[in-house]
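Q: Generate a structure from the sequence data that follows.
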Amino acid sequence: MSESTSTVTPAATAPRKGGGRRKLSLPVILLIIAAGLALFSLVRIVSGADDLTSVGQVSGALQLAVPIGLAGLGGLWAERAGVVNIGLEGMMILGTWFGAWAGYQWGPWTGVVMGLVGGALGGLLHAVMTVTFNVNHIVSGVAINILALGATQYLSDFTFAEAPGGSSKQSPRIEAIDRITVPGLSDWLADLQAQHWFFVSDLAGVLGGLVTNLSLLTVVALLLVPATWWILWRTGFGLRLRSCGENPVAAESLGVNVYKYKYIAVLVSGALAGLGGAFLAIVSTGIYQEGQTGGRGFIGLAAMIFGNWMPGGLALGAGLFGFTDSLKLRGGAENVHAMLLLLAILLVLAVFWTLYKKKYVAAAVSAVASALLFFWYAMTETLPSQFVDAAPYVTTLLVLALSAQRLRMPKADGMPYKRGQGK
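A: Below is the predicted model:
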């Protein structure tokens, strides 16, 4: 059977018996978002942290979330085809260097393209090692992270070090990509947010952050999320690619070239991670600096896992991590202190939910934790700077721990595959 006409068996894509999850309808999703925003509004009013949902806070969170989301999107492409990509961090590093190197010489958009190329080179190396030579995926990813770090340090010594305004650890200043603001609407939303009304001002702050001082590359990155969903879940190409991550032997028996789809997926994965790196160098800072990825490739992997290997969930995870990271940049200790109240309220809700599910031990633990957080919030006005700095990483650990039981990774993710092994 030819590849163009092949199909995959229902077993390759259907959820396991008893393990499926009911899909949320759009009205339910909107209701959940509205409830979450109302909770944020309540915390803002009680704590007095008016910057918690301001236009600047949301805009900053979006800028911090984009590179994390792009890395996670890259991980999603690879793992949906059955290849674990721990090397996202290294591919982001390559993207930052190649993006900055081309960006300061030939302009920011050339830097964006070269960032894609740099990340794709890392993806190609990962694909050769894992798909062709069946090297352990974790070992290959760690090797790429180490190799990328060493290679960029070496390249910086004789490129940026000799450039005007550069050094062995940073590049010269890169020309900025144009930013857009919706005239009229942006100012109106900012004025509405400044009123500090319940819910209405918070909604205005969120919407204002999405239409104010927005880089064109941010728009491209946001569009890549629905584009990925459409390609992987609404096209024959995506169905074949996902079948390689669920049951490559069955996919091969139906005429799918498993090697080809794995290679495509890992190349796209590296390119997206490289784009996230280029975003850091060109948009976030306007300069390449050694170590500027700061583990965002690993946090992107965590966002992908939190999102259950789905683009929408990944976007929510990236937004959560970006928002947490932005708290320490605007308002710092005050904003993070307000989050203690938010966590305490969420744990109260968790108590009622676990009691409804008759999980009494979990309910007791949640109740104790909630009481401790309420006490901590009431007895303090600010938090130590070390706690503020650690907030994004603590959030990463908590989210992964709390979401671990509902996850379902692709069945053949990380498993070795050789052509013809099903015969």
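Q: contacts and neighbour counts: CA atoms only from here.
A: Noted.
Q: can you give me the strands for the stretch 251-400 of the chain?
A: With strands called from DSSP state E, counting those that start in this stretch, the stretch 251-400 of the chain shows none.
Q: how about the helices in it?
A: Secondary structure of the stretch 251-400 of the chain, counting by DSSP state H, counting those that start in this stretch: helices at 258-279, 296-306, 311-327, 333-356, 360-379, 385-403.
Q: between the fifth one and helix 333-356, how big is the angle?
A: Between the axis of helix 360-379 and that of helix 333-356 there is an angle of 160 degrees, by axes from the mean of the first three to the mean of the last three C-alpha atoms, to 10 degrees.
Q: before we move on, what about the second one?
A: Using the same axes, to 10 degrees, the interaxial angle of helix 296-306 with respect to helix 333-356 works out to 30 degrees.
Q: So which bits of helix 296-306 are buried?
A: R296, G297, F298, I299, G300, L301, A302, A303, M304, I305, F306 (16 or more other C-alpha atoms under 10 Å).
Q: before we go on, could you also do this sequence so I can check it against the first one:
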Amino acid sequence: MKFWQVIDRKKNRAMETPLTHNISPGREPPDLAQYEKAGGYAGLRKALGMSPAEVQAAVKESNLRGRGGAGFPTAQKWSFVPMGDDAPRPKYLVCNADEMEPGTFKDRMLLEGDPHQLIEGIIISAYAIQADVAYVFLRWAYKLAARRMEGAIAEACRHGYLGKNILGSAYSLEMHLHVSAGRYMCGEETALLNALEGKRANPRAKPPYPQVSGLWGKPTIVNNVETLCNIPHILNQGAEWFKSLSRSDDGGTKLYGVSGRVKNPGIWELPMGTSIREILEEHARGMCDGYQFRGLLPGGASTDFVTAEHLDLAMDFDSMKKADSRLGTGTMIVLDDKTCPVGMLLNLEHFFAQESCGWCTPCWSGLSWIEQILQDMEEGRGRASDLELLESHTRLLGPGHTFCALAPGAAEPLQSGLKYFRDDFERHIHEKRCPWSQT
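A: Below you'll find the model as predicted:
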């Protein structure tokens, strides 16, 4: 291969997979010099030549939606922050890197593989809302990510990308790494803010919303790692380019992951709107020999099951609603024909029950009750009335009945499991055992 072809291939890869083109598994992440050589911090330089309003407008035009699970338009979220000389100070930007959703591991790759990309995204986003301080709220178990983020933040400070008068501009920003205490609840943005303040990680009542009254009562934006990593590329290459990467109305690429009994579990950066079938069959290479596909959770543990009839749906925020599910984090958990769906759900509901903060009764009491019912089914003590009880819990733990989304999220796999795998539940009750326990 000729030298110019190698260069051209690298350039095309950077344009088509902006989030991961610097990441090489098994290798150290690029240091600051290497990141700059690959085009890093060019987006920040452009942003500092624009007004905060112009940066927000560019992100709005790009159709970037939050990659943490909810899919809320990023620029619209930013627009709720008070701006101008009369706005309360200080203002904060918080990166939610508390990736504890079962089956989700996309942010870890970004944190460990290209920390300067995240730092640049944070600085630009903080500039867009005129934040004075930024925090990276990191999952406690991500030890390697913590070391690499600490090193990259120190490098950025030494070279004028953080601190006073960034790159000679009038803008200044402090950045701190905060390692989480280690509860799933900390990933909920208002509980995260309480944890940052040194309080118990309970959700806050809304309103007021964090954009107006967040960390220590000041305007605060909380964005996910993957969301923030998109920002430098939008500023550097433009909103139209970003939209052109997608196969849907949602701009950009998406990190899609697959775990379970597939031949090639992993994570891939693909156009937003790539179909479930393409991800499962082409990138994950289908089911392992001897196993058949039964269903999957498309966006981590707190999403509804989809089945074979949904495989041709696009994995984007709006399309997944057609299957009564959600894109969530875009990281699939596959259920095969030799895994008990009731046992799988018991495992998930046990996690959610022990991670409830206990702030509201439907969550701490209801999830524990669900766990016990499923445990009884698995151990041969299930009763026909248990199915009605489980169904009632999915309604009582639904949206609007709890302070945050933990319990409604926990109800999603259960309600769809009852819908698609009801025969499996009934077999547990009628046979008074788990049918898979003897296989």
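Q: what's the TM-score here?
A: The TM-score (TM-score structural alignment, normalised by the length of the first structure) is 0.27; 194 aligned residues with a C-alpha RMSD of 7.4 Å.
Q: hang on, the earlier thing: tell me which of the helices of the stretch 251-400 of the first structure sits most buried.
A: Compared across those, helix 258-279 shows the largest average neighbour count, a mean of 30 (mean count of other C-alpha atoms under 10 Å).
Q: Mind giving me the packing neighbours of that helix?
A: Under the contact criterion of 3 or more C-alpha pairs under 8 Å, 6 or more residues apart in numbering; DSSP states H and E, helix 258-279 of the first structure touches helix 55-80, helix 88-106, helix 108-127, helix 236-246, helix 248-253.
Q: Deepest-packed of those helices, please.
A: helix 88-106 (a mean of 31).
Q: Just want the angle from that helix to helix 108-127.
A: Going by the same axes, to 10 degrees, helix 88-106 of the first structure makes 150 degrees with helix 108-127.
Q: For L121 of the first structure, which of the helices of the stretch 251-400 of the first structure is the nearest?
A: Comparing the helices of the stretch 251-400 of the first structure by their distance to L121 of the first structure (C-alpha to C-alpha), the top pick is helix 258-279, with 7.2 Å.
Q: hmm, back to that, save the helices of the stretch 251-400 of the first structure as JSON lines, and put in distance to Q63 of the first structure too.
A: Below are these laid out as JSON lines (distance: least, C-alpha to C-alpha, whole Å):
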{"stretch": "helix 258-279", "distance to Q63 of the first structure": "9"}
{"stretch": "helix 296-306", "distance to Q63 of the first structure": "13"}
{"stretch": "helix 311-327", "distance to Q63 of the first structure": "8"}
{"stretch": "helix 333-356", "distance to Q63 of the first structure": "18"}
{"stretch": "helix 360-379", "distance to Q63 of the first structure": "29"}
{"stretch": "helix 385-403", "distance to Q63 of the first structure": "15"}
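Q: Of those, give the one that comes closest to A151 of the first structure.
A: helix 258-279 (14.8 Å).
Q: tilt between that closest one and helix 88-106?
A: Computed by the same axes, to 10 degrees, the angle separating helix 258-279 of the first structure from helix 88-106 equals 60 degrees.
Q: buried stuff in the helix or strand hosting E391 of the second structure?
A: For E391 of the second structure, the element it lies in under DSSP states H and E is helix 385-396. Buried residues in helix 385-396 of the second structure, counted by 16+ other C-alpha under 10 Å: D386, L387, L390, E391, H393, T394, L396.
Q: Now do the strands in the stretch 101-250 of the second structure.
A: Under the criterion DSSP E, counting those that start in this stretch, the stretch 101-250 of the second structure carries strands at the ranges 133-138, 174-179, 220-224.
Q: looking at those strands, which is buried most?
A: Most buried among the strands of the stretch 101-250 of the second structure, given mean count of other C-alpha under 10 Å as the contact rule, is strand 220-224, at a mean of 26.
Q: Next, the angle from that strand to strand 133-138.
A: Interaxial angle, strand 220-224 of the second structure versus strand 133-138 (the same axes, to 10 degrees): 40 degrees.
Q: Just name whatever secondary elements strand 220-224 of the second structure is in contact with.
A: strand 92-97.
Q: now the angle between strand 174-179 and the strand it packs on, please.
A: When the same axes, to 10 degrees is applied, the directions of strand 92-97 of the second structure and strand 174-179 differ by 40 degrees.
Q: Now do strand 92-97 of the second structure: which elements does it pack against?
A: Using 3+ C-alpha pairs under 8 Å, 6+ apart, strand 92-97 of the second structure sits against helix 115-129, strand 133-138, strand 220-224, helix 225-237.
Q: where exactly do the helices run in the stretch 301-439 of the second structure?
A: 341-355, 361-378, 385-396, 406-420, 422-431.
Q: Now stretch 215-222 of the first structure: buried residues?
A: S215, L217, T218, A221, L222.
Q: What about those residues, which are in strands?
A: Secondary structure assignment by DSSP state E places S215 of these in strands.
Q: Any idea which of the helices and strands packed on helix 258-279 of the first structure gets closest to N335 of the first structure?
A: Proximity to N335 of the first structure (C-alpha to C-alpha) singles out helix 55-80 among these, at 10.2 Å.
Q: Could you tell me the angle between the closest one and helix 258-279?
A: Computed with the same axes, to 10 degrees, the direction of helix 55-80 of the first structure lies at 160 degrees from that of helix 258-279.
Q: Tell me what angle helix 55-80 of the first structure forms with helix 311-327.
A: Going by the same axes, to 10 degrees, helix 55-80 of the first structure makes 140 degrees with helix 311-327.
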